[in-house]
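K.L.:
what's the 3D shape of this:
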Amino acid sequence: MLSRTIARLHKDYVTYRNDGVPFPLESVIAWYVLLALQEQRTIRGNIMEMGVEHGGTAFLGTVALREDEHIDLIDLKKSPRFAKVAERLPTALASRVHFHECSTRAPELAEIAKQLFRFVHIDAGHSKQDVLDDIGRFAGCVAPDGILCLDDVFEIRWPGVTEAIFEAIPSTGLVPFLLVNRKLYLAHKDMAGVYRDMLVAALPEIEVFGNMRHWTEEMLGGVTLIWKQALRTTDLNLLLPSTA
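P.N.:
Predicted coordinates:
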């Protein structure tokens, strides 16, 4: 069951990063659900994130790794908070967390930019040019059955992010299939519908975490599922035991 996989991912996550979830609960559940659906469909591959900061989403991706997968993390520096959590990882898992302390424009990332990943998270610089550069360099890293997650879409503090996304995405071959709390999820056109349909089919099971309002909107060439979650509690730990 999907909820069992979500419960397992969350249990592993809080084992290492036990200072709370990294962003609003509906967004955390979206990550868990998408990673669980990839596992359910046996979608394999490495994960990449740029803009790591304290490692909230980085560790969400880390606990979803299979034994033959790794995660590439890109940030200008490794924060003390991230380093502290990373110390808790088992040696075998820690060896598959590859941290690159550099700009997303750095020449040393040239080989990584040629690879394909099942999940790519762009959350680095938030100026229009930063986002244009990151999409231009890394959107091509999304595997045919992979996902691209873009952060802070429609965020009033970062208008350049939205401008860059609407300018750059049409030429990538990726289309949105999910929008949850300022995070936009995209996939190649043939897979975007698959992910959206899987999410809709999973809604009855996901609603164990709270009532989920949802509808679709046309956006950037894709039919995009919008989630608005009315949660019974803000503590995911209180919800998961009943699904384990």
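K.L.:
contacts and neighbour counts: CA atoms only from here.
P.N.:
Fine.
K.L.:
For Asp152, give me its contacts.
P.N.:
Contact analysis of Asp152 by CA atoms under 8 Å, 6 or more residues apart in numbering lists Asp123, Trp158, Val161, Thr162, Arg182, Lys183.
K.L.:
one more to line up against the first:
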Amino acid sequence: MSEPTATADLAPAVDRIPGWFWPTDRRLFEWFLSAGDQGDLLELGTYLGKSAVLIGGHLRQGETFTVCDLFESDAPDADNDAETSKSYSTLTRRKFEDNYLSVHATLPRIVHGPTSEILDHVKPGSCRFVHVDASHLYAHVKQDVLAARTVLREDGVVAFDDYRSEHTPGVALAVWEAVSALGLEPICVSTQKLYATWGDPAPVRTRMLAWLGTVPDLWHTVDVLGERQLVRVNQRKKPKPAAGGGDLAELERLSAELQRTSAELKKTVTESRTAVQALRKATGEISLAGPVVQRAVRWTRKRITRPRSAG
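P.N.:
Model prediction:
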């Protein structure tokens, strides 16, 4: 397995496209897509093309990249139609194509329809990477799981989106059911996606851990799940900027501190002026006390400075 190729030039284009594709998953996609032998690529549920643009950037000569989505078409059943109408009402195939062609010269192969039709277009055992991000309904995700198992090579990798979100319990049930009953082997998880294979996960996990050890902006840990090991990966939090570093919140804090310091300084000056005035008044009163006080002061000075006799 080779190390990932740099795709930093794709980042601005991916950022411009609406959708949800977090930095950790971008890095993981790049790593998986840059590794392994020849094989086709597949995305079930592509929305406006945010992840598809990155996947297409790793398409090798001789490979085929297929995307499958309903786009603006009617869903095959009432529940799925309600889901797409609520969450993806602005999605059209034209918007996807425009976004994709703003980055790549040619479109991927597009299957405009439900993901249940994908096996009519993609050969069994032909794919090295599949991204499942279509319906969140259990019955449909279960079909997508079976389709992914069919089209993947033995060592191919599948990424499931929304495997743990509170609004997608159907995805969680279908994915973990595949782990417990269909031989799906998890490799790693991010906060949004689970990456797995129907092959042996150990070699991939070993290479991944070696790679993660060289990546300073990602943290990782290994959890033991019975006889399995699962790598958890996420982005490291950026350190707070130093004082004067241009951060607006920090500048506001420094401004407030300066105002407090200025107020305390004004208070100190006022108190000093009051003390000086009181001292001047007291000194004046002593000078007016008359000859008696003045003689007493001179007598006291003589007593202090007179040398003491021996014995």
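K.L.:
so what number do they get for TM-score?
P.N.:
The pair, once superposed, lands on a TM-score of 0.79 when counted by TM-score structural alignment, normalised by the length of the first structure; 217 aligned residues with a CA RMSD of 2.4 Å.
K.L.:
List only buried entries from the contacts of Asp152 of the first structure.
P.N.:
A residue is treated as buried here by neighbour count (16 or more other CA atoms under 10 Å); on that basis the buried members of the contacts of Asp152 of the first structure are Asp123, Val161, Thr162, Lys183.
K.L.:
among the residues you listed, which two are most distant?
P.N.:
Every pair in those was compared (CA to CA); the two farthest apart turn out to be Asp123 and Thr162, at 12.5 Å.
K.L.:
can you redo the contacts of Asp152 of the first structure as a markdown table with distance to Leu37 of the first structure?
P.N.:
Output for the contacts of Asp152 of the first structure, formatted as a markdown table (distance: CA to CA, whole Å):
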| residue | distance to Leu37 of the first structure |
| --- | --- |
| Asp123 | 22 |
| Trp158 | 30 |
| Val161 | 28 |
| Thr162 | 27 |
| Arg182 | 21 |
| Lys183 | 18 |
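K.L.:
Is it possible to get TSV of these that adds secondary structure and distance to Leu150 of the first structure?
P.N.:
Conversion of the contacts of Asp152 of the first structure to TSV gives the following (DSSP: H, G, I helix; E, B strand; the rest coil; distance: CA to CA, whole Å):
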residue	secondary structure	distance to Leu150 of the first structure
Asp123	coil	7
Trp158	coil	13
Val161	helix	9
Thr162	helix	10
Arg182	coil	8
Lys183	strand	6
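K.L.:
Would you tell me which one of those comes nearest to Leu9 of the first structure?
P.N.:
Within the contacts of Asp152 of the first structure, distances to Leu9 of the first structure taken as CA to CA reach their minimum at Lys183, with 19.9 Å.
K.L.:
and of the buried ones among the contacts of Asp152 of the first structure, the nearest to Leu132 of the first structure?
P.N.:
Each of these was checked against Leu132 of the first structure using CA to CA; the closest is Val161, at 8.4 Å.
K.L.:
Strands of the second structure, residue ranges please.
P.N.:
40-44, 65-69, 109-112, 127-132, 152-161, 185-189, 193-197, 218-225, 228-235 (DSSP state E).
K.L.:
As JSON lines, those strands with distance to Glu97 of the second structure would be great.
P.N.:
Listed next are these as JSON lines, based on distance: least, CA to CA, whole Å:
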{"stretch": "strand 40-44", "distance to Glu97 of the second structure": "14"}
{"stretch": "strand 65-69", "distance to Glu97 of the second structure": "11"}
{"stretch": "strand 109-112", "distance to Glu97 of the second structure": "10"}
{"stretch": "strand 127-132", "distance to Glu97 of the second structure": "18"}
{"stretch": "strand 152-161", "distance to Glu97 of the second structure": "22"}
{"stretch": "strand 185-189", "distance to Glu97 of the second structure": "30"}
{"stretch": "strand 193-197", "distance to Glu97 of the second structure": "25"}
{"stretch": "strand 218-225", "distance to Glu97 of the second structure": "32"}
{"stretch": "strand 228-235", "distance to Glu97 of the second structure": "30"}
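K.L.:
so which of the ones you listed comes closest to Gly19 of the second structure?
P.N.:
The minimum distance between Gly19 of the second structure and the strands of the second structure falls on strand 152-161, with 12.7 Å, by CA to CA.
K.L.:
So which bit of the first structure is the closest one matched to?
P.N.:
Here strand 152-161 of the second structure aligns to the first structure at residues 142-151, judged by TM-score structural alignment.
K.L.:
what sits up against the matching stretch?
P.N.:
With contact meaning CA under 8 Å, 6+ apart, stretch 142-151 of the first structure is reached by 43, 116-123, 139, 182-188, 191.
K.L.:
what residues are up against Lys189 of the first structure?
P.N.:
For Lys189 of the first structure, the set of contacting residues under the criterion of CA under 8 Å, 6+ apart consists of Gly173, Leu174, Val175, Gly222.
K.L.:
any idea what the third one aligns with in the second structure?
P.N.:
For Val175 of the first structure, the equivalent position in the second structure is taken to be Glu185, counting by TM-score structural alignment.
K.L.:
Contacts only, for its match.
P.N.:
When contacts are counted by CA under 8 Å, 6+ apart, Glu185 of the second structure is found next to Val179, Ala196, Thr197, Trp198, Gly199, Asp200, Pro201.
K.L.:
Distance to Pro12 of the second structure added to these, as JSON lines?
P.N.:
JSON lines is the format used below for the contacts of Glu185 of the second structure (distance: CA to CA, whole Å):
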{"residue": "Val179", "distance to Pro12 of the second structure": "36"}
{"residue": "Ala196", "distance to Pro12 of the second structure": "28"}
{"residue": "Thr197", "distance to Pro12 of the second structure": "30"}
{"residue": "Trp198", "distance to Pro12 of the second structure": "34"}
{"residue": "Gly199", "distance to Pro12 of the second structure": "34"}
{"residue": "Asp200", "distance to Pro12 of the second structure": "35"}
{"residue": "Pro201", "distance to Pro12 of the second structure": "33"}
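K.L.:
That's all I had, so thanks and see you.
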